[in-house]
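K.L.:
build me a model:
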Amino acid sequence: MANFEGTPLVEGRFTLQKFEGKGGWTYIELPKIDSNQKRPFGWISVSGVIDEISFSRVKLMGMGNGNLMFSVNAKLRKRLRKEAGDAVDLKLIEDSYEQCVPEEIILCLKEEPSWVLDNFNGLPPNEKRKAVEKVLDAKNEEEKVDRIVSLIDKLSK
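P.N.:
Next up, the predicted model:
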């Protein structure tokens, strides 16, 4: 298994499962993960490795029974060459946006008066994480630029 930095939330061998019916998701059911952090809808954002294939910024969703679900979409299954019933090695690390703000965002904030970056750094961790996720979730570079400009506007007020 590839090496990933940080203490794993989950590490082991798991079997791909599939919900019944047409269009049923393929997933890995994971045990409950305890954490002190409050998360919307109980989601946990993770990065990691599945059978030597790295991925980032995937949300684990609650299954309603206390366990979590790691969805394995068709594109990833194709790369893995695996389907429901097959076993995979999985290692998950919790994403930590509070500690890892992309350099492009920091550089844009540094081009503004120093108090704009101070305002960003002074945001509560959850708000800072949401701001970074919003920028990173842009569909293209133009949208990313627009979102960074919007963030700077909000921080400038």
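K.L.:
all contacts plus neighbour counts: C-alpha atoms, from now on.
P.N.:
Fine.
K.L.:
which strands or helices does the helix or strand residue 120 falls within pack on?
P.N.:
Element membership of residue 120, judged by DSSP states H and E, is helix 114-121. Using 3 or more Cα pairs under 8 Å, 6 or more residues apart in numbering; DSSP states H and E, the elements in contact with helix 114-121 are helix 103-110, helix 141-156.
K.L.:
contacting residues around the first one?
P.N.:
Contacting residues not belonging to helix 103-110 are listed as 116-117, 148, 152 [Cα atoms under 8 Å, 6 or more residues apart in numbering].
K.L.:
one more sequence to fold, the one below, so I can look at both together:
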Amino acid sequence: MSSIKAIVDQKLILEKMEGKGGWTFARVPKTTANTGKSYGWKNLKGTVDGFKVECSLMPLNKEYWFMPVKAEIRKMVGKQAGDYIQVLLYAEIQELHTPEDFLLCLQDDPQAFEHYRKLPDDEKQKYIDWIFATVDEELQVQRMADAIDRLSRNEKLPKKVLSAGKPA
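P.N.:
As a prediction, this is how the structure comes out:
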């Protein structure tokens, strides 16, 4: 199940990077476009001056996301660098689903279950993705046990575990 949430609804100024072929973009304050993660691209849908768009935000600096605005969009809305555009962007928020077998195992360890319950959804998703990244049921069971052990000690999954796809 998913829900739609407006994360940006404001007037922003179009800017152009200097130099030949410089991008035209809008700075989106990170406080208005907080999707629960602090890194990477944000894929969104919405409108620019009423024109439907699908776009990606990427980090510009600590305060702003960089939203490229294609020439096609600028032409359709009759805007260029220096003009203001009305930006309305939505992120589709996926409801987290913890697989039943992992949930049952977690409930056997109250400390691990409580810690898991308090994690943000993106951290929970990392555990789920890592455990079920393999079709080998024995490896899934091993990963569940490792995850529960880490959760009971209030530890996060190390990046090397996530990137290698195997227990540390």
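K.L.:
TM-score them against each other, please.
P.N.:
After superposition, the two chains reach a TM-score (TM-score structural alignment, normalised by the length of the first structure) of 0.53; 95 aligned residues with a Cα RMSD of 2.4 Å.
K.L.:
follow-up on the earlier one: in the second structure, which residue range corresponds to the helix holding residue 120 of the first structure?
P.N.:
Counting by TM-score structural alignment, helix 114-121 of the first structure falls onto no part of the second structure.
K.L.:
residues touching that helix, excluding its own?
P.N.:
Under Cα under 8 Å, 6+ apart, the answer for helix 114-121 of the first structure is 106, 109-110, 128, 152, 155-156.
K.L.:
check those and tell me the two furthest apart.
P.N.:
Between any two of these, the greatest separation by Cα to Cα is 16.0 Å, found for 110 and 128.
K.L.:
angle of the helix holding residue 120 of the first structure against helix 141-156?
P.N.:
Interaxial angle, helix 114-121 of the first structure versus helix 141-156 (axes from the mean of the first three to the mean of the last three Cα atoms, to 10 degrees): 100 degrees.
K.L.:
closest to residue 19 of the first structure among the contacts of helix 103-110 of the first structure?
P.N.:
Nearest to residue 19 of the first structure among the contacts of helix 103-110 of the first structure, counting by Cα to Cα, is residue 148 at 38.6 Å.
K.L.:
gap between that closest one and residue 5 of the first structure?
P.N.:
28 Å (Cα to Cα, to the nearest Å).
K.L.:
what about these two, which has more around it?
P.N.:
Taking other Cα atoms under 10 Å, residue 148 of the first structure and residue 5 do not tie; residue 148 has more neighbours (20 against 7).
K.L.:
quick one on the thing from earlier: return the closest of the contacts of helix 103-110 of the first structure with respect to residue 56 of the first structure.
P.N.:
Lowest distance from residue 56 of the first structure to the contacts of helix 103-110 of the first structure (Cα to Cα) belongs to residue 148, with 20.8 Å.
K.L.:
sorry, back to before: so which of the contacts of helix 114-121 of the first structure is the closest to residue 17 of the first structure?
P.N.:
residue 128 (34.9 Å).
K.L.:
now the closest one, nearest residue through space, not along the chain?
P.N.:
Of all residues not flanking residue 128 of the first structure in the chain, residue 98 sits nearest, at 6.7 Å (Cα to Cα, 6 or more residues apart in numbering).
K.L.:
give me the most central residue, the second structure.
P.N.:
residue 37 (5.1 Å; Cα atoms, centre = their mean).
K.L.:
alignment lookup: residue 87 of the second structure to the first structure.
P.N.:
Residue 87 of the second structure maps onto residue 90 in the first structure, by TM-score structural alignment.
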